[in-house]
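Q: I'll drop the sequence and a predicted model, then ask my questions.
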Amino acid sequence: MVVEVPRWTNAKMEISTKEPLNPIKQDVKKGKLRFVANVFPHKGYIWNYGAIPQTWEDPGHKDENTGCCGDNDPIDVCEIGSKVCSRGEVIKVKVLGTLALIDEGETDWKVIAINVEDPEADSYNDIEDVRRMKPGYLEATVDWFRRYKVPDGKPENQFAFNGEFKGKDFALDVIKGTHEHWKALITKKADGGEINCTNLTVSDSPFCCSQDCAKATVDAAPPCKAASPIPPEVDKWFYYQKN
């Protein structure tokens, strides 16, 4: 997985699929950098959050399990190991299960996984191991995804399967399906709309570019500036009665 958001941080960082070479950038909403709220008792993201490369949740494909189309992004991962990862870090993970979030009518799978280098990784082989070894973590995960947009004035999110987690085999099938959709995208057999598929590694893709082309793209990017200070309201804790 590619780590977009380290655990316990709030900045809504994500792979920018519409830009060349898909850099990780902070989401902007109404002209402001986006941060997720702290909804009591949670502080920021409660896992290392990121995505599996070479996957795509096709917005033109209705998922047979959820009845909803994909959200037009790579498949998301919640990594539950003990290490707080760094933004942009690429780690190998063991898939344990998945949760089917329905976000504004779109299927948004959340894969539960653990870093293979975690000291306890050998003890985790399926979703029930998470329930046994980390009591309350899966319930907290459902609670987080259900309520994290409420401070922004949006309703609670919904889930397929009544918020039930599916196991490892089910999750692997979902990932394989999104990988097939990605292969169709990268070979122009599916329409990705505004998604920028420029890449250096898929030699049979019409979007494949040279090292020189990629370097020119990076060199043309504006220089990094000093980080903006984090707004004080990001540290606020939100409280409200669960529905």
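A: Received it, and whenever you're ready, just let me know what you need.
Q: from here on, just use CA atoms for contacts and neighbour counts.
A: Will do.
Q: go through this structure and flag its longest helix.
A: Longest helix of the chain, by residue count under DSSP state H: helix 168-186.
Q: what's that one packed up against?
A: Of the remaining helices and strands, those touching helix 168-186 by 3 or more Cα pairs under 8 Å, 6 or more residues apart in numbering; DSSP states H and E are strand 93-103.
Q: quick check: angle from the strand it packs on to helix 168-186?
A: Taking axes from the mean of the first three to the mean of the last three Cα atoms, to 10 degrees, one finds that strand 93-103 is oriented at 80 degrees with respect to helix 168-186.
Q: same for strand 93-103, what does it pack against?
A: Using 3+ Cα pairs under 8 Å, 6+ apart as the contact criterion, the neighbours of strand 93-103 among helices and strands are strand 106-115, strand 158-159, strand 166-167, helix 168-186.
Q: now that strand and strand 106-115, what's the angle there?
A: Relative orientation of strand 93-103 with respect to strand 106-115: 160 degrees, computed using the same axes, to 10 degrees.
Q: sorry, back to before: after the longest helix of the chain comes which helix or strand?
A: helix 211-220 (DSSP states H and E).
Q: packing partners of the helix or strand following that following helix?
A: Scanning the chain past helix 211-220 towards its C-terminal end, the next helix or strand to appear is strand 237-238 (assignment: DSSP H and E). The helices and strands touching strand 237-238, judged by 3+ Cα pairs under 8 Å, 6+ apart, are strand 38-39.
Q: list the helices and strands the helix or strand following the strand it packs on packs on?
A: Toward the C-terminus, strand 38-39 is succeeded by strand 48-51 as the next helix or strand (DSSP H and E). In this structure, strand 48-51 makes packing contacts with strand 2-5, strand 76-79, judged by 3+ Cα pairs under 8 Å, 6+ apart.
Q: ok, structure two:
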Amino acid sequence: MAHAAFHPTALSVNLNKVALVRNTRHLGIPSVTRAATLCLEAGARGITVHPRPDERHIRLHDVFDLAALLQAWPDREYNIEGNPFHNLMAVAREVKERGLPLHQLTLVPDSEGQFTSDHGWTFPQDAERLRPLIAEAQALGARVSLFMDPEPAQMAAAKAVGADRVELYTEPYAAAWHTSDRQNQLERYRAAAQAALDAGLGVNAGHDLNRDNLTAFLRTVPGVSEVSIGHALIADALELGYAATIVDYNRCIADAFA
């Protein structure tokens, strides 16, 4: 087992796109667990999956196979994300019933057929229905992160409903990377992260972060504990291989703190 030099921000690799390619045939390749192993060996700090009800990418057996794999990596984390009003809570309960590791549940308000996650929770509208599910997730021993838009005024409400962290939805920042709006977007995320920290929340981030925009984001946005990256990272891995890709994403993280 390889031991990496850990940076202040953890890189969690979302493996949904590996499963998506595998599911186009019945050969079991590319292997999701092999991808996870190579990423962990190269220094990834965690693995993320988003098992949607239609199993269009990650399937239920993948969730358990990866949890079993992570038993051999006690210093790494397993993050399962999804809508707690669909299948997420049942999946989490079964992981724990099997005695497998589960470090974080990221609650995402996506619809069943949604192309990809594209907005966060809103308060006070979602507060009362989320509260018991957050408590249940924490009773299972999982940290709870809420997928949120970068709205500073919403952060105290996320804390009040019981969340441990927020995951800032970063697609608007990524979309602005090559435009004159980049600095305005960075300021939005800086303010939202600071509001979250001030409220006593941890801060995660994810969605369309990549090797071009990651360093600037982490230099500007305070206190980011984890970035969850899937689509861009797997696209890079098709060209560079998993190991070189993880090394370079960790370089991007390290450069932000140099």
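A: Cool, got the structure. A quick note: this is a predicted structure, and the numbers were derived from the prediction, not measured.
Q: TM-score of the superposed pair?
A: Scored against TM-score structural alignment, normalised by the length of structure 1, the superposed chains reach a TM-score of 0.26; 106 aligned residues with a Cα RMSD of 6.0 Å.
Q: most packed of the helices and strands packed on strand 93-103 of structure 1?
A: Comparing these by mean neighbour count (mean count of other Cα atoms under 10 Å), strand 106-115 comes out on top with a mean of 25.
Q: list the buried residues in the next helix or strand after that strand.
A: Where DSSP H and E defines the elements, the next helix or strand beyond strand 106-115 of structure 1 is helix 127-133. Of the residues in helix 127-133 of structure 1, those buried by neighbour count under the rule 16 or more other Cα atoms under 10 Å are 127-128, 130.
Q: show me what helix 127-133 of structure 1 is packed against.
A: Secondary-structure packing of helix 127-133 of structure 1 (3+ Cα pairs under 8 Å, 6+ apart): helix 137-147, strand 166-167.
Q: closest one to Asp173 of structure 1 among these?
A: When those are compared for distance to Asp173 of structure 1 using Cα to Cα, the nearest one is strand 166-167, at 10.3 Å.
Q: just send the helices and strands packed on strand 93-103 of structure 1 back as a markdown table, with distance to Val2 of structure 1 too.
A: What follows is these, written out as a markdown table (distance: least, Cα to Cα, whole Å):
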| stretch | distance to Val2 of structure 1 |
| --- | --- |
| strand 106-115 | 12 |
| strand 158-159 | 24 |
| strand 166-167 | 22 |
| helix 168-186 | 15 |
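Q: for Val3 of structure 1, find the nearest of these.
A: When those are ranked by proximity to Val3 of structure 1 (Cα to Cα), strand 106-115 comes first, at 11.1 Å.
Q: so can I have a markdown table of the helices and strands packed on helix 127-133 of structure 1 showing distance to Cys78 of structure 1?
A: As requested, these are arranged in a markdown table below (distance: least, Cα to Cα, whole Å):
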| stretch | distance to Cys78 of structure 1 |
| --- | --- |
| helix 137-147 | 9 |
| strand 166-167 | 14 |
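Q: and Ala100 of structure 1, which of the ones you listed is closest to it?
A: Among these, strand 166-167 comes nearest to Ala100 of structure 1, with 8.5 Å by Cα to Cα.
Q: who are the packing partners of the closest one?
A: For strand 166-167 of structure 1, the elements it packs on are strand 93-103, helix 127-133, judged by 3+ Cα pairs under 8 Å, 6+ apart.
Q: of all the ones you listed, which lies closest to Leu172 of structure 1?
A: For these, distance to Leu172 of structure 1 was read as Cα to Cα. The smallest value, 7.3 Å, belongs to strand 93-103.
Q: tell me the angle the closest one makes with helix 137-147.
A: Orientation of strand 93-103 of structure 1 against helix 137-147 (the same axes, to 10 degrees) gives an angle of 30 degrees.
Q: burial count for Val247 of structure 2?
A: Per other Cα atoms under 10 Å, the neighbour tally for Val247 of structure 2 reads 16.
Q: let me fix that, I meant to ask about Ala35 of structure 2.
A: The criterion is other Cα under 10 Å. On that basis, Ala35 of structure 2 has 20 neighbouring residues.
Q: that one is in contact with Tyr242, isn't it?
A: Yes: counting by Cα atoms under 8 Å, a contact exists between Ala35 of structure 2 and Tyr242, whose distance comes to 7.3 Å.
Q: could I get the helices and strands packed on strand 48-51 of structure 1 as CSV with mean neighbour count?
A: Compiled in CSV, these are given as follows (neighbours: other Cα atoms under 10 Å):
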stretch, mean neighbour count
strand 2-5, 26
strand 76-79, 26
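Q: distance to Lys29 of structure 1 for the ones you listed - can I get that in JSON lines?
A: Listed next are these as JSON lines, based on distance: least, Cα to Cα, whole Å:
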{"stretch": "strand 2-5", "distance to Lys29 of structure 1": "17"}
{"stretch": "strand 76-79", "distance to Lys29 of structure 1": "20"}
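Q: right, I'll call it a day here.
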